[in-house]
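Participant: Here is my input; please provide its structure:
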Amino acid sequence: MNIIKHLRERMGYSQQELADKIKVSRQTIISYESGNTPSVPNVQKLAQLFDVLESDILNGHLPKEPSYEVIPAKAQKETPQMRISIPQENITKFKEVFLYIINKIGSKYNVGQTVLYKILYFIDFDYYEKYEEQLIGARYIKNTYGPTPVDFAKIVRQMQKDGDCEEVKSKYFEREQTKYLPRRKADISCLSAQELEHINATIKKYADWSATELSNYSHKDVPWIAADDKGIIDYETVFYRTPETSVREYAND
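Facilitator: Predicted coordinates for the structure are as follows:
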């Protein structure tokens, strides 16, 4: 199986749509899917678009494909004394929190896809450390540049089809940047006052950080360090954070 064709079809792009996204002709995509090796700049563009390693594209390695899984609330209550290491997905909440973030900071010059990945991650993992409860409850995988929300592309692509947001390309220090702009306001009725306060604090903390700064910072976080490459990052590991990334005050025994 050709990896570029596989990744294109997994994302639901036509050959022309993929060509438009990396700014080549459809014939170029056809040639790649026929076995020709992309140029180095196009390998970089494909890897960024599909959120895989450049080596995956070059070597034809299919990355692991974790997907979100909704766990019924009843199942969580079976062991009330145990924290949940596999969170319950809440796609609606994910969409509204994402819209809330891009309504607030989506137009900032530094806020592209990578920054949004990290802000979502810290919203989720910091909240879990502080309150031992899920906020969005998204699942994240360990990628080269830091935590990545599972199925982010699928969820946001559906949001685009629904008219909730739009994807735009821009230049940031001569590099192509993927940005998302809102088409409607977020419905924050699904958020508690505590959750909203936490989200606002996280946005304020990281809104001016660059993608590189946030990636480097996430690499110091124990949950990311402890995860296998391309593996799911375990929420439970927030309780082993070092002081540099911890957001909770622990009582000294």
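
Participant: make it CA atoms for all contacts and neighbour counts henceforth
Facilitator: Will do.

Participant: ok, now which ones touch the closest residue to Leu191 other than its chain neighbours?
Facilitator: In space, and not counting its chain neighbours, Leu191 is closest to Lys93: 7.9 Å by Cα to Cα, 6 or more residues apart in numbering. Lys93 makes contact with Ile136, Cys190, Leu191, according to Cα atoms under 8 Å, 6 or more residues apart in numbering.

Participant: Buried residues, the longest helix along the chain. List them.
Facilitator: For the chain, the longest helix by residue count, based on DSSP state H, is helix 113-131. Within helix 113-131, the residues that count as buried by 16 or more other Cα atoms under 10 Å are 113-130.

Participant: Quick one: list the elements packing against that helix.
Facilitator: Counting contacts by 3 or more Cα pairs under 8 Å, 6 or more residues apart in numbering; DSSP states H and E, helix 113-131 is packed against strand 146-149, strand 175-182, helix 193-206, helix 211-218.

Participant: and those, which is most packed in?
Facilitator: Most buried of the helices and strands packed on helix 113-131 by mean neighbour count (mean count of other Cα atoms under 10 Å) is strand 146-149; its value is a mean of 24.

Participant: what comes up buried for the following helix or strand past that one?
Facilitator: Note on strand 146-149: by DSSP states H and E, the next helix or strand toward the C-terminus is helix 152-161. Across helix 152-161, burial judged by 16+ other Cα under 10 Å covers Phe152, Val156, Arg157, Met159, Gln160.

Participant: Another for comparison:
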Amino acid sequence: MTFNKEKMKQVIHYIVHKCQDKDNFGKTVLYKLMYFSDFNHYEIYETSITDETYIKRENGPVPSSFDKCCNELEEEYKIDNEKKPVLSYYRYHYFSLKDPDINLLSNNERKVIDNVIEKLSSMNARSISDYSHGDKPWRVAEFTKPLDPEFVFYRDDEYSVRVYED
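Facilitator: Next comes the predicted model:
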């Protein structure tokens, strides 16, 4: 697997563009929508969308190249974010400055991303983090270590998106 930074940027921009009007849409929700998009695609098609490495963190999976990709998207005037203080942390709300270029995304990849957005994008940061903690790849990984996408084939029914034959 070779990480595809341009494709990763298109996935980020696409999700931001589709979710920017949701009040709950911040960095944590974006992380989890990306994770479930990549890992659900892996379960269904046995390939990742971006070949991104996701790291096990306390609040769930985190894409390792996220900050670099977001910074580039901001420098390209494609997305921006508002950083607001909330209690003891900052909340990042992302929004799109132009329509995303999705020429690197296949129809199947967009379909998987759209299904993840439809199913999970209304969750707040705490709910989607808690939900991600139940997914097998996160559960079996060690903290601060990469998640192994192969564990999607051992998901509980609540997380599984592939139709398996008996």
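
Participant: so what number do they get for TM-score?
Facilitator: The TM-score (TM-score structural alignment, normalised by the length of structure 2) is 0.93; 166 aligned residues with a Cα RMSD of 1.7 Å.

Participant: quick revisit: tell me, the longest helix of structure 1 lands on which residues of structure 2?
Facilitator: Taken onto structure 2 by TM-score structural alignment, helix 113-131 of structure 1 occupies residues 27-45 there.

Participant: what separates that stretch from the chain centre, distance-wise?
Facilitator: Counting by Cα atoms, centre = their mean, to the nearest Å, stretch 27-45 of structure 2 is centred 4 Å from the centre of its parent chain.

Participant: Just give me the mean distance for that stretch relative to structure 1.
Facilitator: Following the fit onto structure 1, the mean deviation recorded for stretch 27-45 of structure 2 is 0.3 Å by mean Cα distance after the TM-score superposition for structure 1.

Participant: still on that earlier bit, how about TSV for the contacts of Lys93 of structure 1, with neighbour count and distance to Ile4 of structure 1 added?
Facilitator: Formatted as TSV, these follow (neighbours: other Cα atoms under 10 Å; distance: Cα to Cα, whole Å):
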residue	neighbour count	distance to Ile4 of structure 1
Ile136	27	31
Cys190	13	38
Leu191	16	39
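
Participant: quick check, nearest of these to Leu49 of structure 1?
Facilitator: Ile136 (23.9 Å; Cα to Cα).

Participant: my guess is Pro61 of structure 2 contacts Ile55, does it?
Facilitator: Yes - counting by Cα atoms under 8 Å, Pro61 of structure 2 does reach Ile55; the two are 5.4 Å apart.

Participant: Now do the shared contacts for those two.
Facilitator: Common contacts of Pro61 of structure 2 and Ile55, defined by Cα under 8 Å, 6+ apart, comprise Leu147.

Participant: list the contacts for the residue most central in space within structure 2?
Facilitator: Closest to where the C-alpha atoms of structure 2 average out (Cα atoms, centre = their mean) is Met34, at 1.1 Å. Counting by Cα under 8 Å, 6+ apart, Met34 of structure 2 makes contact with Val11, Ile12, Ile15, Pro63, Ile113.

Participant: any idea how far the aligned partner of Leu73 of structure 2 in structure 1 is from Thr92 of structure 1?
Facilitator: Matched by TM-score structural alignment, Leu73 of structure 2 corresponds to Met159 in structure 1. Met159 of structure 1 sits at a distance of 11 Å from Thr92 of structure 1 (criterion: Cα to Cα, to the nearest Å).

Participant: Same check on Ser31 of structure 1?
Facilitator: Look at Ser31 of structure 1 and Thr92 of structure 1: by Cα to Cα, they are 39 Å apart.

Participant: Ile49 of structure 2 touches Glu109, doesn't it?
Facilitator: Yes - counting by Cα under 8 Å, Ile49 of structure 2 touches Glu109, with 6.6 Å between them.

Participant: shared neighbours of these two, which are they?
Facilitator: Both Ile49 of structure 2 and Glu109 are in contact with His41, where contact means Cα under 8 Å, 6+ apart.

Participant: Lys95 of structure 1 and Lys108 of structure 1, how far apart?
Facilitator: For Lys95 of structure 1, the distance to Lys108 of structure 1 - Cα to Cα - is 20 Å.

Participant: Also Ala227 of structure 1?
Facilitator: Going from Ala227 of structure 1 to Lys108 of structure 1 by Cα to Cα gives 31 Å.

Participant: Looking at the two, which one has more neighbours?
Facilitator: Between Ala227 of structure 1 and Lys108, counted using other Cα atoms under 10 Å, Ala227 has the larger neighbour count: 17 against 12.

Participant: Quick check: chain neighbours aside, which residue is closest to the equivalent of the more buried one over in structure 2?
Facilitator: Per TM-score structural alignment, the equivalent position to Ala227 of structure 1 in structure 2 is Ala141. Spatial nearest neighbour of Ala141 of structure 2, excluding adjacent residues (Cα to Cα, 6+ apart): Leu147 at 5.6 Å.
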